[in-house]
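[1] predicted model and sequence follow; I will ask about them next.
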Amino acid sequence: MQSVDDAKVKAARKSLEFVEEGMVVGLGSGSTATHFIRLLGERVKAGLKVRGIASSRASEDLAVSLGIPVIDFRSVQTIDVAIDGADEVGPHLALIKGGGGALLREKIVASAAKQFVIVADASKVVALLGKFPVPVEVIQLAEPLVSRRLTDLGLHPTRRHAKDGSDYITDEGNFILDCACGEMADPAKVAAEIRAIVGVVEHGLFLNMATAALVADGSGVRKLAR
């Protein structure tokens, strides 16, 4: 039986079909995106010429170690294709992302991409978003205020902690509140309510952003379009 990790590799390998010579490629974060970066590194070693823009320090460090040239938005303002994973993939390619803590930079990279392609295993596809908590990145100073407002909205926030029990701090120096929203009939409404709170930097609802999703299961990889 195919493991989840095998499915992720299969989806990541399929996503290489979106990458062409000379492209600027958005490099996602997390386990599935890591598979993609490693596979892209093999292609670069074989002679493919691309440049990458990373959505986290971890992805940037990995790309550099593999010989993938990494640039930033001072060099270009448009990404040809961004490849990333997701915590949930819902109807119309609505996504929850940020389980790995890189949601802000992931959304910046996705917003600059002509194509935003999700790679995932079949377990990530859901009928309604919300079983996975929605991460909300917040300014440290505002965290108690934001937490209270999220609680008032019925979103059940919990401060994220690192594995050693300390406060989890994002690459940009912020806290994350994970919101146990439950299944959402109207994720756009929830996204708007969260965004309206002063002190919120970004949230993990990626709506109307993905152009395709490559989903791997035991029978192969299927492409979902919005």
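    Good, I have the coordinates.
[2] all contacts plus neighbour counts: C-alpha atoms, from now on.
    Fine.
[3] what segments of the chain are helices?
    Along the chain, counting by DSSP state H, helices occupy 4-15, 31-45, 57-65, 103-111, 143-152, 187-195.
[4] quick one: which of the ones you listed is nearest residue 76?
    With distances scored as C-alpha to C-alpha, the stretch of these nearest to residue 76 is helix 103-111 (11.6 Å).
[5] buried ones in the top strand by length along the chain?
    Counting residues, the longest strand found in the chain (DSSP state E) is strand 113-121. Under the neighbour-count criterion of 16 or more other C-alpha atoms under 10 Å, strand 113-121 has 113, 115, 116, 117, 118, 119, 120, 121 buried.
[6] same thing with stretch 102-114?
    Buried, per 16+ other C-alpha under 10 Å, within stretch 102-114: 102, 103, 104, 105, 106, 107, 109, 110, 111, 112, 113.
[7] tell me, what residue is most central in this structure?
    Geometric centre of the chain, nearest residue: residue 97, 4.6 Å, by C-alpha atoms, centre = their mean.
[8] quick check: angle from the longest strand of the chain to helix 31-45?
    On the basis of axes from the mean of the first three to the mean of the last three C-alpha atoms, to 10 degrees, strand 113-121 is oriented at 120 degrees to helix 31-45.
[9] where's strand 113-121 relative to the chain centroid, distance-wise?
    9 Å (C-alpha atoms, centre = their mean, to the nearest Å).
[10] count the residues that sit near residue 79.
    Close neighbours of residue 79, defined as other C-alpha atoms under 10 Å, add up to 22.
[11] before we move on, the earlier item: export the buried residues of stretch 102-114 to JSON lines and tack on distance to residue 200?
    Shown next, in JSON lines, are the buried residues of stretch 102-114 (distance: C-alpha to C-alpha, whole Å):
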{"residue": "102", "distance to residue 200": "15"}
{"residue": "103", "distance to residue 200": "12"}
{"residue": "104", "distance to residue 200": "11"}
{"residue": "105", "distance to residue 200": "14"}
{"residue": "106", "distance to residue 200": "16"}
{"residue": "107", "distance to residue 200": "14"}
{"residue": "109", "distance to residue 200": "19"}
{"residue": "110", "distance to residue 200": "19"}
{"residue": "111", "distance to residue 200": "18"}
{"residue": "112", "distance to residue 200": "21"}
{"residue": "113", "distance to residue 200": "23"}
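[12] please name every helix or strand in contact with the longest strand of the chain.
    Using 3 or more C-alpha pairs under 8 Å, 6 or more residues apart in numbering; DSSP states H and E, the elements in contact with strand 113-121 are helix 4-15, helix 31-45, strand 79-84, strand 212-217.
[13] use this one as the comparison:
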Amino acid sequence: MYMTSSSVGESDQNVSKKNAGYYAAELVRDGMVVGLGTGSTVFYAMERLAEKIRDGMNIVGIPTSYQAECRAREYGIPLATLHDYTELDIAIDGADQIDPKGFLIKGRGAAQTQERCVAAASRLFVVVADVSKQTPSLSAPVPVEVIPSAASLAAKMLSAMGGTPVVREGVKKDGPVITDNGNWIIDCTFAEIPDPLALETDINNIPGVLSCGIFAEFTEKSKIVIGKKESAEIMLF
């Protein structure tokens, strides 16, 4: 169990996220290479890592997105890439949904492809989330990164799998969301996802798809940290 002090005016959800992020940061040891995910809960982990760096800890961060890279630089976290390190000690990342078996849906930030690469390279995959992300079964739209020329084909094949695909539109930008890799995101809703691992494999095998947001293959090396208002705890699955 881990607990941080809260600031006046902080919402319960932000306190929960901070507890989860700080817990994950305490798993990082001097000399580690650390995958840095995208999202608000991971940024709390970066905040704590920055404090530890100022106290003398040496680490190298591998960001999963431009957003994560920019935030890490603001915090003074030294950075490298997967070209420099193909094996990481630990990766800290968030999730949009978490089911009781530790299966995840990620990708609301459109960074799931690079997040998958960093997770695959890591010995330990630490997922940080507040309690609102826990769900009895995965039900959120599944983000699918696809090269633009294959978007219509991918949408057709997703429909054949029982999904309802919709190209994600930009905010304050006309047209589709463009990922850091220069691709589009299709958000695909399924009435139910009884076998996340099988669906993940089927979607990732669609020609033109880089990666989907179902993360079901990393459970054996995952540690899921659930933040609450009072503390953070490891989820058992």
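    Okay, I see it. Predicted, not measured: the structure shown is a model, and the values here were computed from it.
[14] quick one: the aligned partner of the residue nearest to the centre of structure 1 in structure 2 and residue 90 of structure 2, what's the gap?
    Correspondence of residue 97 of structure 1 to structure 2, assessed by TM-score structural alignment: residue 106. Distance, residue 106 of structure 2 to residue 90 of structure 2, by C-alpha to C-alpha, to the nearest Å: 18 Å.
[15] residues touching residue 191 of structure 1, list them.
    203, 205 (C-alpha atoms under 8 Å, 6 or more residues apart in numbering).
[16] ignore the last one, residue 170 of structure 1
    101, 102, 176.
[17] quick one: contacts of stretch 174-181 of structure 1?
    With C-alpha under 8 Å, 6+ apart, stretch 174-181 of structure 1 has contacts from 101, 130-140, 143, 147, 150, 154-160, 167-170.
[18] which residues of structure 2 does that stretch align to?
    With TM-score structural alignment as the criterion, stretch 174-181 of structure 1 aligns to 183-190.
[19] and if you look at stretch 42-54 of structure 1?
    Going by TM-score structural alignment: stretch 42-54 of structure 1 matches residues 51-63.
[20] list the buried ones in that stretch?
    Under 16+ other C-alpha under 10 Å, the buried positions of stretch 51-63 of structure 2 are 52, 53, 58, 59, 60, 61, 62, 63.
[21] residue 23 of structure 1: how many residues sit nearby?
    16.
[22] contacting residues for the equivalent of it over in structure 2?
    In structure 2, residue 23 of structure 1 lines up with residue 32, judged by TM-score structural alignment. Shown in contact with residue 32 of structure 2 (C-alpha under 8 Å, 6+ apart): 58, 59, 60, 88, 89, 90.
[23] show me the contacts for the third one.
    With contact set as C-alpha under 8 Å, 6+ apart, residue 60 of structure 2 has these partners: 31, 32, 33, 34, 77, 78, 79, 80.
[24] contacts for stretch 206-218 of structure 1, please.
    Taking C-alpha under 8 Å, 6+ apart as the rule, stretch 206-218 of structure 1 contacts 1-2, 7-8, 10-11, 14-15, 92-97, 107, 110-111, 115-122, 188, 221-226.
[25] excluding covalently adjacent residues, which one is nearest to the aligned partner of residue 77 of structure 2 in structure 1?
    Under the alignment (TM-score structural alignment), residue 77 of structure 2 maps onto residue 68 of structure 1. The shortest distance from residue 68 of structure 1 to any non-neighbouring residue, by C-alpha to C-alpha, 6 or more residues apart in numbering, is to residue 41 (6.1 Å).
[26] pull the number of nearby residues for the one you found.
    Neighbour number of residue 41 of structure 1 under other C-alpha under 10 Å is 21.
[27] can you tell me how far residue 41 of structure 1 is from residue 50 of structure 1?
    Counting by C-alpha to C-alpha, the gap from residue 41 of structure 1 to residue 50 of structure 1 is 10 Å.
[28] got any residues that touch both of these two?
    With C-alpha under 8 Å, 6+ apart as the test, residue 41 of structure 1 and residue 50 both reach residue 68.
[29] whichever of the contacts of residue 60 of structure 2 end up buried, select them in PyMOL.
    Filtering those down to the buried ones (16+ other C-alpha under 10 Å) takes a single PyMOL command:
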select buried, resi 33+34+77+79+80
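[30] counterpart of residue 115 of structure 1 over in structure 2?
    Under TM-score structural alignment, residue 115 of structure 1 pairs with residue 124 in structure 2.
[31] could I get the contacting residues of that match?
    89, 90, 91, 221, 222, 223.
[32] turn the residues you listed into a markdown table, columns for neighbour count.
    Converted to a markdown table, the contacts of residue 124 of structure 2 look like this (neighbours: other C-alpha atoms under 10 Å):
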| residue | neighbour count |
| --- | --- |
| 89 | 16 |
| 90 | 26 |
| 91 | 28 |
| 221 | 14 |
| 222 | 19 |
| 223 | 20 |
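[33] any idea what residue 193 of structure 1 aligns with in structure 2?
    Checking TM-score structural alignment: residue 193 of structure 1 goes with residue 202.
[34] how many other residues sit next to that match?
    14.
[35] let's have the helices of structure 1 in JSON lines, adding distance to residue 206 of structure 1.
    Listed next are those as JSON lines, based on distance: least, C-alpha to C-alpha, whole Å:
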{"stretch": "helix 4-15", "distance to residue 206 of structure 1": "19"}
{"stretch": "helix 31-45", "distance to residue 206 of structure 1": "16"}
{"stretch": "helix 57-65", "distance to residue 206 of structure 1": "20"}
{"stretch": "helix 103-111", "distance to residue 206 of structure 1": "7"}
{"stretch": "helix 143-152", "distance to residue 206 of structure 1": "18"}
{"stretch": "helix 187-195", "distance to residue 206 of structure 1": "9"}
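[36] ends of the match of stretch 42-54 of structure 1, what's the gap?
    18 Å.
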